[in-house]
Structures are given as C-alpha cells and as structure tokens.
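A.B. asks: dropping a prediction and its sequence here:
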Amino acid sequence: MEFTENVDPIIQGYAQGYFLMGDENNVLGWYSSRQRALIPLDERFRYPKSLKRVLNQNIFSVAIDRDFMGVCRGCADRQTTWIAPELIDIYYQLHLAGYAHSFETWQGDELAGGILGITLGGAFLGESMFFRIPNGSKVAMVKLVEHLRGKGFTLFDAQLQNEHLARFGSYLVSDQEYQKLLQESLNNPCIFV
C-alpha cells in the first residue's frame, strides 16, 4: 500500500467499516470482518471484580495523547504484530490531523499501558492496546469507556473478539448491523479531547 501524507483516503476507508493491518511481511491491506466486536458504552459494560480493587487504589493516572508514539510502539512491541512500521507512520499522520489518539495510564512518570484508537464522529475505533505494568491496559479500558460516555460517543469498535475483551462485556454484531451503527455514529459530532 502506498501512503502519502493525505489522510483523506485512510479516513474514508475507516468510515466505510474497513481497518488497516499488516501481514507477516509487513504489507498493509484493508480488512473487514463478517462480525465486529463492540465494547458496550451502556450498562452492559463490565469488568472483573479484582479490577475494582485496583481502580479504588488510584495507583494509575490517565492522560490523552501525552505519549502517542510511545503507545504506538507499545502496541507494536510483540512477538508477532500486525502493526507494521508503515502503519505507525499512518497513525502518526492521523494523530497530527486530529483523528488518532492514545488513551494512556501512567504510574508516576512511567507509561503503564494504553489504548490506540481513531475517532470519527461519535465512533471510537479501537486499534490496539498494551500494558507494561500489570492492569495498565485494563484500567485504561475502564477509564476510556467512562471518557467516551462523558463525551457522548455511541460506538466503541474493538474490531475482533477475544477472551480479554469478553471480560469487559464485548459482543459481536453482524457486518450489516455494524455498518448501520457506524453510519449513525458518524453523524454524531463528538470531540474526543
């Protein structure tokens, strides 16, 4: 995939329900799924009881975009990753254009964890998450949902279902239902920061 600094085609792809991923050779492509994993922004959102104790201890602070590139690197720093170097460049250009954001947890001056996502209207399109300190990404998830609710967001797209997301009440919708929810969210003007 050839990328220029014009983010419009990238935004159009996400607005149509696609997402970017790199393959095992770091070649980027557009992907979609027959079913999409969503994080509920209503009473269906939940988290493990053990996390409630961590939240009550207030051992993490939260920040938005304090270390955007650090979150990108943290999300990509895995044995196998779909976040190709070119995709980090795209995320950075989307960040400069006001679309991509990092929602971070900190312990003192140390980045504990974070979630990388793209905002379009009232949709938060979660790209990836990571942690360096135990519970860093879990606390980020809870605090991000609180933030999205407070800002009037109506869709939190997690793309693909996994066991970790299921602990937070994630659920699957068909592509047809996802497209409907996405279009409704695109017409809901929200400001993330």
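C.D. replies: Cool, the structure landed. Numbers count the residues shown, from 1 in each chain.
A.B. asks: from here on, contacts and neighbour counts on C-alpha atoms
C.D. replies: OK.
A.B. asks: ok, the residue lying farthest from the centre of the chain to residue 50 distance?
C.D. replies: Relative to the centre of the chain, and counting by CA atoms, centre = their mean, the farthest-placed residue is residue 57 at 24.9 Å. The spacing between residue 57 and residue 50, counted by CA to CA, to the nearest Å, is 11 Å.
A.B. asks: spatially central residue for the protein, please.
C.D. replies: For the chain, by CA atoms, centre = their mean, the most central residue is residue 126; offset 2.1 Å.
A.B. asks: this is the other structure I want to compare:
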Amino acid sequence: MRGLTPGQLLTAYAHGVFPMAESADSPELHWFDPHRRGVFPVGAVRASRSLRRDLRRGGWSAYLNRDFDAVVAACADRDVTWINAPLSALYHTLHKAGHAHAIEVHRDGQFAGGIFGVTLGGAFFGESMVSAQTNGSKMALLWTSSHLARRGFVLFDTQFLTPHLRSMGGVEITRQAYHQQLRKAVRLRADFGVGTLPGADQLWQEITQTS
C-alpha cells in the first residue's frame, strides 16, 4: 500500500480499520480489522495499589501535545516496531490537522513515558505507548483516560489487548460490538487537543475513586 493520504487514513479509522507495517524498514502498510478488539472503558483505567502509591509519592507530571513527534519517535525506538517512516509522516500530518495527539509523562523533570493516538469525533484510537522509566506508560494511560472523560470521548480503542492492558482494565469485545460503538462515537464532537491535564494530586484523587 503506497501513497496513503491522511484523509484516507481517517476514513479507514471511521470504518474500524487501521494500518501497520511489518517493520520500521518496510515501506508497505497492511490493513487490520481484528475479530476481537481491545478497548478501555473511558475514565476507568484501573490503577493497582502499587501504582497509586507511586503516583502519590510525587514527582509525576503530564503534558498535552508538548512534543508530538518526539513521543512517536520514542514509541518507534525499539527492536521490533510497526511504525515505519510513512506512518510517522502520516501521524505528523494528522497532528498538524488536529487529528493526532500525544500525552507525555515526566518524573522529576525527566521523560518517563507517553502515548499517542488518532482522534475522530468521540473516538480515540490509541496507537502506541512507551516507558522510559518504571510505570511511565501506565501513568500515561491514567492521564489519557482522565483526559478523554473530561473532553467527552466515549471510545478508547487499544486495537489489540495485551496482558499489560488487561491488567489495567482493558477488555476485548467482538468486531460487531466495536463497530457499533465506533459508529456512535464518530458522530460526536469532542476535542482532545484542548484543556488542561490534572496535576498528579488531582489524578490520584480521581483514580482512588474508580480503582
């Protein structure tokens, strides 16, 4: 698949399909529409007792769209990745158009982790996340879930469900159920790219009420 445009990519997302590359060096993209889809209940990502304690210790902070391209690059910087150069370029263009966003987490002023994804209506399609410090990606998930709930999103798509995502409250639903939720979500109006992320103390109070 060559010459994919940002508009075509958004149309694919609206129909429940997403692309991945075989590797960073592969120029080809392949479409996926899994029989079972991973999703998070918006605003209800689960935090373990140890994760809540770590958040409570302090030093954590989160930033919205502070350096989108850096988060994408960090997510792709691993031995095996599905993010190739064409996808990175598409995500960059979607970010400039307001359809792709990143949450970046720091601890004691140092990059600790992050997550990025594509938005359409009230749906957030989580693409990838990364940890540079212990619990970095988990904290990014907590902040992302909180922000999605605040901004009126109703669908948090994780594509596939991993044991890590399941441990934090992720679930699998059928393709049919996912497409039903997707059709409703894309009709809504929500804006991920605005608003202030809560501080660590406020986030801790939120998750202790839901975990």
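C.D. replies: Sure thing, it's come through. Quick caveat, the model's predicted, so the values are computed rather than measured.
A.B. asks: pretty sure the residue nearest to the centre of the first structure contacts residue 159?
C.D. replies: Yes: using CA atoms under 8 Å, residue 126 of the first structure makes contact with residue 159 at a distance of 7.2 Å.
A.B. asks: elements contacting the longest strand anywhere in the second structure?
C.D. replies: Criterion DSSP state E: the longest strand present in the second structure is strand 110-120. Contacts defined by 3 or more CA pairs under 8 Å, 6 or more residues apart in numbering; DSSP states H and E place strand 110-120 of the second structure against helix 68-76, strand 100-107, strand 123-131, helix 136-150.
A.B. asks: mind putting these in JSON lines, distance to residue 11 of the second structure included?
C.D. replies: As requested, those are exported to JSON lines (distance: least, CA to CA, whole Å):
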{"stretch": "helix 68-76", "distance to residue 11 of the second structure": "21"}
{"stretch": "strand 100-107", "distance to residue 11 of the second structure": "14"}
{"stretch": "strand 123-131", "distance to residue 11 of the second structure": "13"}
{"stretch": "helix 136-150", "distance to residue 11 of the second structure": "21"}
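A.B. asks: which of those is buried the deepest?
C.D. replies: Most buried of these, by mean neighbour count (mean count of other CA atoms under 10 Å): strand 100-107, with a mean of 25.
A.B. asks: and that strand, how far from the first structure on average?
C.D. replies: In the superposition with the first structure, the average deviation recorded for strand 100-107 of the second structure is 1.0 Å (mean CA distance after the TM-score superposition for the first structure).
A.B. asks: helices of the second structure, start to end?
C.D. replies: 6-14, 49-57, 68-76, 85-96, 136-150, 163-167, 175-185, 200-210 (DSSP state H).
A.B. asks: tell me which of the helices and strands packed on strand 110-120 of the second structure lies nearest to residue 4 of the second structure.
C.D. replies: Nearest to residue 4 of the second structure, of all these, is strand 100-107, at 16.2 Å by CA to CA.
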